[in-house]
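Chemist: Sequence first, then the predicted structure, then my questions.
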Amino acid sequence: MTWRPALSRAAALRHCDVRHADLLIVPERIVVLNEEAAAIVRLCDGARTVEEIVAEFPDGAGEDVTEFLERVRDEGWIR
């Protein structure tokens, strides 16, 4: 089965106009995302595979995107 990353039920992605940044809101924590991280998380809709998400970024970014997805999955922010 191919992993199709999606935000966990306990996580929400919100934009903060004050900080001019996207925030990942998870239990007992708010994570300020940089542009690249926010772009990756926005694509985690449960419909796209990791390969489809990686394809949205420039060549050579695949390993970084995959590592980021694995890290946030380990944190429990995506499933």
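Modeler: Done, it's in. Quantities reported herein were computed from a predicted structural model and do not represent experimental measurements. Residues are numbered from 1 along each chain as shown.
Chemist: rest of the way, CA atoms for contacts and neighbours
Modeler: Will do.
Chemist: which residues touch the strand or helix carrying Arg71?
Modeler: Arg71 belongs to helix 62-75 when assigned by DSSP states H and E. By Cα atoms under 8 Å, 6 or more residues apart in numbering, the residues outside helix 62-75 that reach it are Pro5, Ala37, Ile40, Val50, Val54, Ala55, Ile78, Arg79.
Chemist: Structure two is appended below for comparative analysis:
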Amino acid sequence: MAELPSMAPQERPRLAGHFRLQWEEAQKAWVLLYPEGMVKLNGSAGEIMRRIDGRKTVGEIVEELEHAFATEGLAQDVHDFLVIAQQQGWVRT
């Protein structure tokens, strides 16, 4: 049986090499650009993706988001998104 993907709090995600994250004014959203097209991110996904730099750990990203939005308990949501992003090939660890 294949192991389910995971993203541990100490891992340092980075954008996969052929993707570029940028704010797209025409879309009023963060987008991932790649040679074959574009992925428009929703607000939450954009906030997570713009913090991925290969230096911050998943835990640090969660802390930064919780501080920025004055909330707690985002760890599971961030983890779940990062697993999907990893499955899509958008991020690597």
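Modeler: Perfect, thanks for sending it. On a predicted model such as this, the values are computed, not experimentally measured, just so you know.
Chemist: after superposition, how close is the helix holding Arg71 of the first structure to the second structure?
Modeler: For helix 62-75 of the first structure, the mean deviation from the second structure after alignment is 0.7 Å (mean Cα distance after the TM-score superposition for the first structure).
Chemist: What range does that helix cover in the second structure?
Modeler: Using TM-score structural alignment, helix 62-75 of the first structure corresponds to residues 75-88 of the second structure.
Chemist: need the helices for the first structure, in chain order.
Modeler: Secondary structure of the first structure by DSSP state H: the helices cover 35-42, 50-54, 62-75.
Chemist: Let me see the contact set for the residue nearest the centre of the second structure.
Modeler: Residue closest to the average C-alpha location in the second structure (Cα atoms, centre = their mean): Met49, at 3.4 Å. Neighbouring residues of Met49 of the second structure by Cα under 8 Å, 6+ apart: Leu21.
Chemist: what does it align to in the first structure?
Modeler: In the first structure, Met49 of the second structure lines up with Val41, judged by TM-score structural alignment.
Chemist: Val31 of the second structure now?
Modeler: Aligned partner of Val31 of the second structure by TM-score structural alignment: Leu23.
Chemist: how near is the closest residue to its match other than its chain neighbours to Val26 of the first structure?
Modeler: Spatial nearest neighbour of Leu23 of the first structure, chain neighbours left out: Val32 (4.7 Å); criterion: Cα to Cα, 6 or more residues apart in numbering. Val32 of the first structure sits at a distance of 11 Å from Val26 of the first structure (criterion: Cα to Cα, to the nearest Å).
Chemist: can you check Gly62 of the first structure too?
Modeler: 25 Å.
Chemist: for Glu75 of the first structure, same thing?
Modeler: Distance, Glu75 of the first structure to Val26 of the first structure, by Cα to Cα: 10 Å.
Chemist: Please say which of these two ends up with more neighbours.
Modeler: Val26 (17 against 11; other Cα atoms under 10 Å).
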